[in-house]
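Colleague: sequence plus the predicted model coming up.
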Amino acid sequence: MNNTELALLLLAALGAGAVNALAGGGSILTFPALIAAGLPPLSANVTNTVALFPGYVGGVIGQARDLKVQGGRLLLLIPAALIGGLAGGLLILASSERQFEALVPWLLLGGCGLLAVQDRLRALLQRRSGVLGLGWAVIPVLLAAVYGGYFGAGLSVIFLAVLGLTIDDSLTRLNGLKQALALGANLSAAALFLASDKLVWSAAAVMAAGAMIGGAAGGRLASVISPKSLRAIVIVIGLGVALLFLIG
């Protein structure tokens, strides 16, 4: 890749890191940037997963205090997230370029839809009057992790919905558990992709650095930027890219 393309990816990753810190949905920015840099959709997806993985590590570190007393939940749900992420990664590597490209606009539309309902979902979870029980979370977490390993835009929203319906706890602690599950799903997929010839190392390295810097900057900008407005911008971009794929 040339310097111009790498600079484009760095900027996209900086933005994605900040977006993830403030509102979520950063992969909706970086995936199209990889396409614009000339990567085929399948390679762009694999590279995107590896590049943004450090951000999930940072998310867990940031909420480590909320995870200290959730050891039992982690022991039950993390294996499901790891297995699901691995299964999703294997599915994407087994897909043909044509098959995945046909799914891309629908995956982007789904990710945008999840971001659009994120605030409403949080409000509903805060008002919930009852839960199903922890055991009911295992299969939904596994299935969500499969999606996360395959594409992943909006995965955190799915995890939070599952946890909110099955566990009676504060939204803050559920958010910490969500971060750990997202890390588990992406860890399996990213580890698998490291051995794939579809991974573009130069792009992944530049984007990983950009995402970490953007994430740190995003945390400091939280008081001056509206997450709701930022999420709306990401959704518009995602919808535009999905439309380009549909008419292309």
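Modeller: Thanks, I have it.
Colleague: alpha carbons only for contacts and neighbour counts from here, please
Modeller: Will do.
Colleague: surely Ala33 and Ala7 touch.
Modeller: No. Ala33 is beyond contact range of Ala7, at 10.6 Å (criterion: C-alpha atoms under 8 Å).
Colleague: mind checking which of the two has more residues around it?
Modeller: Ala33 (21 against 15; other C-alpha atoms under 10 Å).
Colleague: buried ones in the helix or strand hosting Ile83?
Modeller: Here Ile83, judged by DSSP states H and E, is contained in helix 71-94. The neighbour-count check on helix 71-94 (16 or more other C-alpha atoms under 10 Å) flags 74, 77-90, 92-93 as buried.
Colleague: contact partners of it?
Modeller: 42, 100, 134, 137-139, 141-151, 177, 180-182, 184-190, 192-193 (C-alpha atoms under 8 Å, 6 or more residues apart in numbering).
Colleague: following element in sequence after that helix, please.
Modeller: With DSSP H and E, the next secondary element past helix 71-94 is helix 97-116.
Colleague: in that following helix, what's buried?
Modeller: 100-101, 104-116.
Colleague: again with stretch 156-167
Modeller: Ser156, Val157, Ile158, Phe159, Leu160, Ala161, Val162, Leu163, Gly164, Leu165, Thr166, Ile167.
Colleague: and here is the other one:
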Amino acid sequence: MTPLALGLVAATGLIVGMLNAVAGAGALLTFPLMVGLGLSPLAANVTNCVGVVPGSIAAVVGFRKELRGQGPTLRKVVPPAAIGSVVGAVLLFTLPSKVFDYAAPGLLALGALLVLTQPLLAKRLRTIAPHHNNTALTTSMFANGAYGGYFGAGVGIIFAALLGLLVTIDTHRMNAVKNVLQTVANGVAGLIFCFTAPVNWPAAIVLAATTAIGGPLGARLARHLPATALRSVIGVVGLVTASTLLLRVF
């Protein structure tokens, strides 16, 4: 990549680090940018996956206050998400991209609507037997982890929706746990891609550095947003992301 191209990646990475911490749709910006700069869709996908991990880790550190006491929840949701991410990374090299191209807009739109209506739906779901919720939680974390390992645009939004529905947790702690899951999904797949995929390392390194700056800034912003406003931001970003991905397909 040219210095100008890397400069564009750097500027975008700063925004993406903040956006991922608040909502989780940063791939909407970085993926098309890298394709526009000449990378193949596969190279853009894996480079983005590797490059955003430091920003996600930095955001998790920024949310350490909200993560206190969340150990039991993390022990339930992290393992299936990690296993799913491995499966998704493997599927990237075995399934045609059209499979998730068509599924992603619908998943994101559904996730965004679930986030926006989360208080009402969560109240209704709490009447369901706990073991049913646990099964749904494990299955959904695995499935979204697989999506994150495969492509992952908006994976954080879907994690947020699932947590809001299936876990008794306030919005800000939900967002913190979402960032952990987002980090796991990208990190596990990214580690695999480091050894098996055509990562563009100059772009990945620049993206890693700038998202690491943006992540804590986004965490600080999210902490000061009221719960309703935070849900609204996540939901609106999710609907915009879904619309954009749908336009790409058709």
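Modeller: Cool, got the structure. It should be emphasised that the depicted structure is a prediction, and the values quoted were computed from it without experimental measurement.
Colleague: got a TM-score for the two of them?
Modeller: Here the TM-score for the pair of chains, by TM-score structural alignment, normalised by the length of the first structure, is 0.80; 241 aligned residues with a C-alpha RMSD of 3.2 Å.
Colleague: which part of the second structure matches the helix holding Ile83 of the first structure?
Modeller: The aligned range for helix 71-94 of the first structure in the second structure is 71-94, by TM-score structural alignment.
Colleague: got it, and stretch 36-43 of the first structure?
Modeller: Using TM-score structural alignment, stretch 36-43 of the first structure pairs with 36-43 in the second structure.
Colleague: distance between the matching stretch and the chain's centre?
Modeller: 20 Å (C-alpha atoms, centre = their mean, to the nearest Å).
Colleague: got it, and stretch 62-77 of the first structure?
Modeller: Taking mean C-alpha positions (C-alpha atoms, centre = their mean), stretch 62-77 of the first structure and its chain are 19 Å apart.
Colleague: check stretch 194-207 of the first structure too.
Modeller: Counting by C-alpha atoms, centre = their mean, stretch 194-207 of the first structure comes out at 17 Å from the chain centroid.
Colleague: over to stretch 156-164 of the second structure?
Modeller: 9 Å.
Colleague: how about stretch 40-53 of the first structure?
Modeller: For stretch 40-53 of the first structure, the distance to the chain centre is 11 Å (C-alpha atoms, centre = their mean).
Colleague: can you list contacts of it?
Modeller: Contacts for stretch 40-53 of the first structure (C-alpha under 8 Å, 6+ apart): 27, 30-31, 34-35, 92, 97, 100-101, 104, 151, 183, 186-187, 189-190, 193-194, 198-201, 203-208, 211.
Colleague: so which of those residues are in helices?
Modeller: 27, 30-31, 34-35, 92, 97, 100-101, 104, 183, 186-187, 189-190, 193, 201, 203-208, 211 (DSSP state H).
Colleague: re earlier: drop anything exposed from the contacts of helix 71-94 of the first structure.
Modeller: 42, 100, 134, 137-138, 141-151, 177, 180-182, 184-190, 192-193.
Colleague: just to revisit the earlier point, redo the buried residues of stretch 156-167 of the first structure as CSV? Include secondary structure.
Modeller: Formatted as CSV, those follow (DSSP: H, G, I helix; E, B strand; the rest coil):
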residue, secondary structure
Ser156, helix
Val157, helix
Ile158, helix
Phe159, helix
Leu160, helix
Ala161, helix
Val162, helix
Leu163, helix
Gly164, helix
Leu165, helix
Thr166, helix
Ile167, coil
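Colleague: can the residues you listed go into TSV with extra columns for distance to Leu14 of the first structure?
Modeller: Output for those, formatted as TSV (distance: C-alpha to C-alpha, whole Å):
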residue	distance to Leu14 of the first structure
Ser156	20
Val157	22
Ile158	24
Phe159	25
Leu160	25
Ala161	28
Val162	30
Leu163	30
Gly164	31
Leu165	33
Thr166	35
Ile167	34
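Colleague: closest one of the residues you listed to Ile61 of the first structure?
Modeller: Taking C-alpha to C-alpha as the measure, Ile61 of the first structure sits nearest to Ser156 out of these, at 16.0 Å.
Colleague: wait, doesn't the closest one sit right on Ala182?
Modeller: Yes. At 6.4 Å, Ser156 of the first structure counts as touching Ala182 under the criterion of C-alpha under 8 Å.
Colleague: Ser232 of the second structure: helix or strand, and which one exactly?
Modeller: With DSSP H and E as criterion, Ser232 of the second structure is part of helix 227-249.
Colleague: pretty sure Ser56 of the second structure contacts Lys178?
Modeller: No. With contact defined as C-alpha under 8 Å, Ser56 of the second structure does not reach Lys178; the gap is 10.3 Å.
Colleague: overlap in contacts of the two?
Modeller: Common neighbours of Ser56 of the second structure and Lys178 (C-alpha under 8 Å, 6+ apart) do not exist.
Colleague: so what does Gly148 of the first structure match up with in the second structure?
Modeller: In the second structure, Gly148 of the first structure lands on Gly148 (TM-score structural alignment).
Colleague: how close does its match get to Ser85 of the second structure?
Modeller: Counting by C-alpha to C-alpha, to the nearest Å, the gap from Gly148 of the second structure to Ser85 of the second structure is 6 Å.
Colleague: now for those two: what residues contact both?
Modeller: Ala185, Asn186.
Colleague: which residue is the nearest non-sequential neighbour of Val199 of the second structure?
Modeller: The shortest distance from Val199 of the second structure to any non-neighbouring residue, by C-alpha to C-alpha, 6 or more residues apart in numbering, is to Thr47 (4.8 Å).
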